[in-house]
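only geometry, no sequence info:
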């Protein structure tokens, strides 16, 4: 009986031990899976933070400059200078415009009417002066200032010519006496003395004598001092003339003319010319002029009149 009881207790203990082992395994399996789930490294990207209304309206920073209310600077579109007047002979002239301390030079054709000079990238309000030169290298024939877009462009005289006067005779001393005497003109008096009263010029300028023969302006020569000979004797004879300005028209005439020629009824005049002058024609700055009488007597003194007050002027309009 006792041994049976002991066997029953042992059997009960064994059954109890086996049931406890199953429960432990379940509990242990649960703990391992949980540990594995919590200790394994994350393999996915973190979720983005939620977007708010403030984030949606915040501008993205860029390298572009912030816009301003100031207008962009603009380049001048260019000024137009209109010169209106008369008196300069037809030809090409150099127009120099002073604008904002800079000189703008243009070659422009004058032909008896208004002249337009277009200036690129020059503002009209910057134009302060205008001059007209015979060439880029010579002095101004006409010049003037511009105020509020308007100015007068007047002769740029290098000396005071208010007392200018002149006299001349018809004679041909370079081919002897009593031969074609009305085919030469000399700005002299009798007895021999200077016939022109003119101030001595600076180096940039000269005087020049002329006779208009059958519509052609023919030079008698250029000179700086009216008490000395001029620089030309290309039409004269081979005998010496007086050491004063003048010329005999005896040979080698310009095209369309014939020498000797009777100067009676022609016109003589004296101009102010740039010393550096590519144009052989008169400048238009005529300071003395005289109509040779149709019945002129040779070796008789004839008068010239001052034309300084009638020198050409132009108006300048800038827009």
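Here it is on my side, so go on. This is a predicted model, so every value here is computed, not measured.

switch to C-alpha atoms for all contacts and neighbour counts from now on
Will do.

quick one, what contacts residue 63?
By CA atoms under 8 Å, 6 or more residues apart in numbering, no residues touch residue 63.

Now it: which helix or strand?
Using DSSP states H and E, residue 63 sits within no helix or strand.

That one and residue 84, how far apart?
55 Å (CA to CA, to the nearest Å).

how many neighbours does residue 172 have?
Residue 172: 28 surrounding residues under other CA atoms under 10 Å.

Can you verify my assumption that it contacts residue 238?
No. Counting by CA atoms under 8 Å, residue 238 is not a contact partner of residue 172; they are 11.1 Å apart.

those helices in this structure, which residues are they?
2-39, 53-57 (DSSP state H).

now the last one: how far from the chain's centre is it?
Same thing as helix 53-57. Between the centre of helix 53-57 and the centre of its chain there are 58 Å (CA atoms, centre = their mean, to the nearest Å).

number of nearby residues for the residue nearest to residue 264 when sequence neighbours are not counted?
Nearest non-adjacent residue to residue 264, counting by CA to CA, 6 or more residues apart in numbering: residue 294, 4.6 Å away. Counted with other CA under 10 Å, the neighbours of residue 294 add up to 11.

How much space separates residue 294 from residue 221?
For residue 294 relative to residue 221 (CA to CA), the value is 24 Å.

Does the residue nearest to residue 264 touch residue 265 like I think?
Yes. Contact criterion CA under 8 Å: residue 294 and residue 265 qualify, at 4.2 Å.

Name the residues contacting each of these two.
What both residue 294 and residue 265 touch, as defined by CA under 8 Å, 6+ apart, is an empty set.

what residue lies at the spatial centre of this protein?
residue 104 (1.9 Å; CA atoms, centre = their mean).

One more to weigh against that first structure:
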């Protein structure tokens, strides 16, 4: 009798386990994404599927400096995966106690059948492609009292009209998790001109400027506090490059992020105060790809 009871109990346990396994069948979510950058040691990418309006994590991964994902296939509950309408990719702290996605969402895409094309212009991500953005800059050092160092400052303003020289730049004030940042590449080393949310008003930094007040526009004079390996004042017409990037906030890197709408090499012989246009390189610098289930 004891053997019979034991056998019946074992069968019941096995049957229950089988039923549980049947109820939690797993599907596979595959990522084929290019253009993502290395986030360093403190941050990771995390995928999310939107099911009935709520985010469900699909797992985290890292990207090396060659842009290769360390994982591209993720097991997800099959029924939940089949019900997903949207995929979103966010940037998260590596040690993250918050179960919800961060505000820094870089890619999004809606499923059509078993695949979703993901891009930054999706409404769940940055909401625009930035391909319509235009921009110019001038070389000038308004924070010093001399004209002899005018080739050592860059400002995103039009001196003829006294207006911003960044055109069609979306306002990131409402996009928590992202911010614009200007850069001057000096002797191959990127140096920040400051962060800002929109093209009007000063940026958040004057780390290298002189003692005088600067104009109420994004920009920087490279006069003091030169980073290691550089000497200020400098001459930006000697191989300098001006860049506008879109940066995650917070950010653990001293270099520009992969999202760069505008870039322009400083022409040799560019006169101080001359408005110089930049090239829109948005289409060639942004991550995109396909997510399949």
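Thanks, I have the structure now. Just so it is clear, the structure is predicted and the values come from calculations on it, not from any experiment.

Need the TM-score between these chains.
With the length set by TM-score structural alignment, normalised by the length of the second structure, the two chains reach a TM-score of 0.74; 262 aligned residues with a CA RMSD of 3.4 Å.

hmm, back to that, dump the residue contacts of the residue nearest to residue 264 of the first structure.
So residue 294 of the first structure contacts 264, 265, 266 (CA under 8 Å, 6+ apart).

And residue 195 of the first structure, by the same measure?
Residue 195 of the first structure touches 166, 167, 168, 187, 188, 189, 226, counting by CA under 8 Å, 6+ apart.

one more time with 10 Å
Applying CA atoms under 10 Å, 6 or more residues apart in numbering to residue 195 of the first structure gives the contacts 165-169, 186-189, 226-227, 244-245, 301-304.

Residue 191 of the second structure touches residue 205, doesn't it?
No. The criterion here is CA atoms under 10 Å, and residue 191 of the second structure misses it with residue 205 at 11.8 Å.

okay, and the common contacts of the two?
Shared contacts of residue 191 of the second structure and residue 205, counting by CA under 10 Å, 6+ apart, come down to residue 220.

So these two - more neighbours on which side?
residue 191 (22 against 15).

follow-up on the earlier one: over in the second structure, see which of the contacts of residue 294 of the first structure survive.
Retained in the second structure by both residues aligned by TM-score structural alignment, their matches' CA atoms under 8 Å are the following of these: 264, 265.

What's the ChimeraX line that selects buried ones from the contacts of residue 294 of the first structure?
A single ChimeraX command is used to select the members of these judged buried by 16 or more other CA atoms under 10 Å:
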select :264,266
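
of the contacts of residue 294 of the first structure, closest to residue 202 of the first structure?
residue 266 (30.7 Å; CA to CA).

Hmm, the closest one is touching residue 212, no?
Yes. Contact criterion CA under 10 Å: residue 266 of the first structure and residue 212 qualify, at 6.1 Å.

Which neighbours do the two have in common?
Shared contacts of residue 266 of the first structure and residue 212 (CA under 10 Å, 6+ apart): residue 291.

What count of nearby residues applies to the residue nearest to residue 93 of the second structure when sequence neighbours are not counted?
Among residues not flanking residue 93 of the second structure along the chain, residue 43 sits closest, at 4.4 Å (CA to CA, 6+ apart). For residue 43 of the second structure, the neighbour count with other CA under 10 Å is 19.

With the one 3 residues further on instead?
Using other CA under 10 Å as the criterion, residue 46 of the second structure is surrounded by 21 other residues.

what do we get in the first structure for it?
For residue 46 of the second structure, the aligned position in the first structure is occupied by residue 95, per TM-score structural alignment.

And residue 108 of the second structure, by the same measure?
Using TM-score structural alignment, residue 108 of the second structure pairs with residue 143 in the first structure.

roughly how far apart are its match and residue 131 of the first structure?
In terms of CA to CA, residue 143 of the first structure sits 4 Å off from residue 131 of the first structure.

what's the overlap in contacts for these two?
By CA under 10 Å, 6+ apart, the residues touching both residue 143 of the first structure and residue 131 are 95, 96, 97, 153, 154, 155, 156.

now those residues in CSV, with distance to residue 253 of the first structure?
Below are those laid out as CSV (distance: CA to CA, whole Å):
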residue, distance to residue 253 of the first structure
95, 34
96, 36
97, 40
153, 37
154, 35
155, 32
156, 33
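
Sitting in strands, which of those residues do you find?
Per DSSP state E, strands hold the following members of these: 95, 96, 97, 153, 154, 155.

Can I get the residues you listed in JSON lines including distance to residue 28 of the first structure?
Formatted as JSON lines, those follow (distance: CA to CA, whole Å):
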{"residue": "95", "distance to residue 28 of the first structure": "110"}
{"residue": "96", "distance to residue 28 of the first structure": "108"}
{"residue": "97", "distance to residue 28 of the first structure": "106"}
{"residue": "153", "distance to residue 28 of the first structure": "116"}
{"residue": "154", "distance to residue 28 of the first structure": "120"}
{"residue": "155", "distance to residue 28 of the first structure": "122"}
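
hmm, back to that, tell me the spacing between the residue nearest to residue 93 of the second structure and residue 271 of the second structure.
Residue 43 of the second structure is 42 Å from residue 271 of the second structure, by CA to CA.

next one: residue 281 of the second structure
The value you get for residue 281 of the second structure to residue 271 of the second structure, if CA to CA is used, is 25 Å.

aligned partner of residue 229 of the second structure in the first structure?
Matched by TM-score structural alignment, residue 229 of the second structure corresponds to residue 256 in the first structure.

check contacts around its match.
Contacts of residue 256 of the first structure by CA under 10 Å, 6+ apart are 214, 216.

swap the cut-off to 6 Å and go again
By CA atoms under 6 Å, 6 or more residues apart in numbering, the contact list for residue 256 of the first structure is empty.

do the one 4 residues further on as well
Applying CA under 6 Å, 6+ apart, we find residue 260 of the first structure in contact with 183, 249, 250.

repeat that with 10 Å
The contact partners of residue 260 of the first structure, taken as CA under 10 Å, 6+ apart, are 179-184, 235, 248-253.

Out of the helices of the first structure, which is the most enclosed?
helix 2-39 (a mean of 11; mean count of other CA atoms under 10 Å).
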